[in-house]
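Peer 1: Build me a structure from this.
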Amino acid sequence: MGRRNDRASRSRETSKVLCRDRQFHVADRNSTRRRRISRVPTTTEVGEHSTENTMSTTTPKRGHTFSGILAFAILSAPALASAESLSSSFKEAARNVAPSVVHIMATGRADVAGLAGDRGPGVPFGNDLFKRFFDQLQPRREVWPPRPSASNGPRQSGQGTGFVVRADGYIVTNNHVVARAEQLTVRFNDGREYEASIVGTDPDTDLAVIKVDVTGLDPVEFGKSRELEVGEWVIAVGSPFGLEQTVTAGIVSATGRSGMGLATFENFIQTDAAINPGNSGGPLVNLRGEVVGVNTAITTRSGGSMGIGFAIPSRMVRAVMDGIITNGRVSRGWLGVQIQTLTAKLARSFGAPATVGVLIADVIADGPSHQAGIEAGDIVTVADGRPIEKPGDLLNAIAESAPGSTIEIEVFRDGTRRSFEVTLGTRPAPGDAIAAATPAADLGLTVERLTPGIAGELGVEPGRGVVVSTVQRGGIADASGVRRGDVVIKVGPTEVFDPDAFRATLAREDVTAGVRLLLQRGTAKHFVVLKKPE
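Peer 2: Next up, the predicted model:
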């Protein structure tokens, strides 16, 4: 009993000590809070306080707490400085390019819309995966006669973006922004507005140059798109949904994107910078304020940004721009072949060790490749010193070479590698979008180039034939069973590979006697005869 009382007595004494300790620590924390609220102690004060209370059990806690805060502040300082430096880079880049960026307002007749208008610019036959973002405010789904005249036809308006490339009024934008416009107005960031005219367009890259009659403008500076690296910061400037001078930021997600069916020559920069309808034709800018691309298309299922946008690289933009401004058109090298993707089955059938390369499907008689000795069935692996892995690589390599220049082509043939010196010809002009949409010989149909993307949508082989873009209701083609989306492989006995060849071949035929077309619809082929009434 006495031991139990002793233990109880000791327990009470211990409790009192613990209570006093707890009260002391609580008071100390409150005291510390009051001091911190009134004033943050300096290092000297902390040191002095610690010295005076070396025997206190609470001093190390205060010292350690402040040391941790001080260490965190010291370590955070470089990160904060880095963030502020990055922010300053964004601000400076935006300021540099803002005076050069213009808002483009386009007005035209709805009836001039061709294939691009039917499917939404850049979207292969209704597939909404890829969508250019020229903001069509009154899109037309079909183009049927009777066609209204220019005076009474319905009007449609659109908007996009461009940027000044020369002080004397030259502006770069996308072809699909201006190709069908009858009137163009550009507005600068200071509110000035000018009427603009089209200098030239290049549907093969979806680029265009327009001009305003004014001097003393601030042109952009171009950067080197070939030096872009994945992960590099970029900003997009434009007028999404009409909100002019909008700046968004992101990184370069990928480079060299091709094979998407958006243009004949594709070498896109992919970015996650937010771009939306109205950004089309605007600049993609690095943090030095240099233009490295032209925003052209997005992948979307919602109509807006999903973090996947595509820009034409500045290297291609400059070449096209210079050609249009200097010569009114773009001249490109021409190899004189038809090419296709090298699949695993085809590679095995040709004895190729891998699917890297491009298969020559046909060689045009007396063309540059034919004269150099290249044959159908050859697999191109290198062109002008550049590795060739897919059709887009070869197309871009040849297009970037000047007509008349001689380049080395390496091919795989019959188990061996061979080299040929090819003197390039001049690539036949594709014809602009408006000319390509002119009804052929009043037969009631129009055709456009069969791109790889459209070919994939239709389930046909790319590079062979032209696709029917519109069919006039009640016209000759309609009465003969031609449908939009049919692929014209032959006109009479002659194979056609592009709209120019189609129109040239058709012009040689007697359409009053009847002209025979070989069409492909899906996997089925059939003939039709188009006969113009006498």
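Peer 1: CA atoms for contacts and neighbours, from now on please.
Peer 2: Fine.
Peer 1: Walking through the chain, point out its helices one by one.
Peer 2: Counting by DSSP state H, the chain has helices at residues 2-38, 43-52, 59-97, 115-119, 175-178, 314-327, 344-349, 368-372, 391-399, 433-436, 452-458, 476-479, 499-508.
Peer 1: to compare against the first, here's another:
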Amino acid sequence: MNKNVITVLLSIGLSMLAAYGVTKSTENNDSPSQTSGESGVTKTINLSESEYPDLTYAAESAVPAVVYVGVTVTQQYQLDDPFYRFFFGNTPQQREQQGSGSGVIIRSDGYIVTNNHVVANATKVEVTLNDNKKYEAKVIGTDPATDIALIKIDAEGLPTIAFGNSDDLRIGEWVLAVGSPLGYQLRSTVTAGIVSAKGRSMNFGQSENPYQRQRQSNQLHIESFIQTDAAVNPGNSGGALVNKSGELVGINTAIVSQDGAFSGYSFAVPVNIVKKIVGDLIDFGSVKRAVLGISMSDLSPNLAKALEYDSVEDMMKKMKLSSLDGVYIAEVSEGGAAEKAGVRKGDILLSIDGFKVTNGASVQEKVNSYHPEDKAVIKVLRDGKEKEFTVEFQESASENGVKVAKGEVAFYGAALREAPKDVLARYGLSHGVEVTSLGTGRMQEAGASEGLVILYVNDQPVKTPQDVVNVAKNAKRSVYIEGVTTDGRKAFFGFGKE
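Peer 2: Predicted structure coming up:
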């Protein structure tokens, strides 16, 4: 009898110890748990304490590096008043308009990224830091196609935000929007939300906001927005979208609203696009935009109707599609990167360097991360079979308002080509790089002219456009150019990279 009692007590004791051990291990376990739904698909759910949405660290990390951007735009106008014109003539009058937005410090020496529509046509840009210090800013470069602009203030040791990876963002992930909504008085405002969608375009009709107005006036627009439900209002444009770690994952750009105020959703340019744009503006003075050379359509009921299928299901069956992820290649540019690689009209583009293509916006986002002459492996579906091709991207036909022909390179608003033999012979030269055309940019401002043959950049002889680009890229602060003008005279000029 005593032996049985002892056995029972030992069993109870061991059971209690086991239960305690399980409880403690569960409390301390930071590893993800897994659940299986009715479909049999296993989903990972991370229930560790670190995954709860405490956003204080992210906010405290981001706020010091987000600035208020005040803008002055001077406009000319003509008074429609006969009495005034009789006494004062037809002299145009000027008036100043004030605007504002936000910006993000990306380098401690004063480089700040914002939206192009914030600083477009500005005659004066003033930046106010989180500590209330004010600086006049210079516009380094703009890219209307992505609505990104780079400005700079003369300061050192500034707080910055580390770049994250926007490709890693997940639907439902917590994010913060930091900026100055509705003006100066609401500087350093932080709002929270989740990632509602990725790869969004802005084909929403006439929603009234500055980005949409700019979009309608600019032929090229590259859009693959991060959509969030973090509250964003006028003045937030150019501000930071950050993840829980306080890393920059996007630049807040637009809202969709009927009245111009926040009504549920906001849109940000992914930081992976931003990094490439600002890097090009710092290194080259213009954006080196890669081109794949295709026209494309999303896989959708509208496409099925256009291709005369009975339904989208009929299209999927006959094209042997397992899903509607991917894009239909409607046209392939003659002599373009895709055609040279072997891509055909009617192929379904599935991925680029392993990056899964879901729609046209995602293709734009990925292609925009490359430079001309970069290579990538693309996967397409053709006749129900997957095929891979290696493409070498080409350069866009237009950069910063200057046309760039085949074999030419954009450089600070100018188009450059290797000087032809007859041009070199005309001036008795053995080498040189010719300026074929000029648009707005540093070269024009410094005094360059069309037809100029560049001989030296920072005292280094140049033979090809890429030589010019490489020397300038390696220059720390300034670029000095020596060349010969069309009338045979020597030309010397320079400009700062900042």
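Peer 1: coming back round to it: for the helices of the first structure, give me TSV that also has mean neighbour count and distance to residue 262 of the first structure.
Peer 2: Shown next, in TSV, are the helices of the first structure (neighbours: other Cα atoms under 10 Å; distance: least, Cα to Cα, whole Å):
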stretch	mean neighbour count	distance to residue 262 of the first structure
helix 2-38	12	62
helix 43-52	12	64
helix 59-97	14	27
helix 115-119	21	11
helix 175-178	28	11
helix 314-327	18	15
helix 344-349	13	25
helix 368-372	19	27
helix 391-399	21	12
helix 433-436	16	14
helix 452-458	20	7
helix 476-479	18	27
helix 499-508	18	17
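Peer 1: how about a markdown table for those helices, with distance to residue 422 of the first structure added?
Peer 2: Written out in a markdown table, the entries for these read as follows (distance: least, Cα to Cα, whole Å):
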| stretch | distance to residue 422 of the first structure |
| --- | --- |
| helix 2-38 | 80 |
| helix 43-52 | 77 |
| helix 59-97 | 42 |
| helix 115-119 | 36 |
| helix 175-178 | 32 |
| helix 314-327 | 22 |
| helix 344-349 | 24 |
| helix 368-372 | 6 |
| helix 391-399 | 11 |
| helix 433-436 | 30 |
| helix 452-458 | 25 |
| helix 476-479 | 41 |
| helix 499-508 | 23 |
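Peer 1: and residue 380 of the first structure, which of those helices is closest to it?
Peer 2: Between residue 380 of the first structure and the helices of the first structure, the shortest gap by Cα to Cα is with helix 391-399, which sits at 8.2 Å.
Peer 1: What is the corresponding segment of the second structure for the closest one?
Peer 2: Taken onto the second structure by TM-score structural alignment, helix 391-399 of the first structure occupies residues 360-368 there.
Peer 1: quick one: which of the helices of the first structure is nearest residue 261 of the first structure?
Peer 2: Shortest distance between residue 261 of the first structure and the helices of the first structure, using Cα to Cα, is found for helix 452-458: 3.6 Å.
Peer 1: and the closest one, how far from the chain's centre?
Peer 2: Going by Cα atoms, centre = their mean, to the nearest Å, the spacing between the C-alpha centre of helix 452-458 of the first structure and its chain's C-alpha centre is 18 Å.
Peer 1: Likewise for stretch 406-423 of the first structure?
Peer 2: Its chain's average C-alpha position is 32 Å from that of stretch 406-423 of the first structure, according to Cα atoms, centre = their mean.
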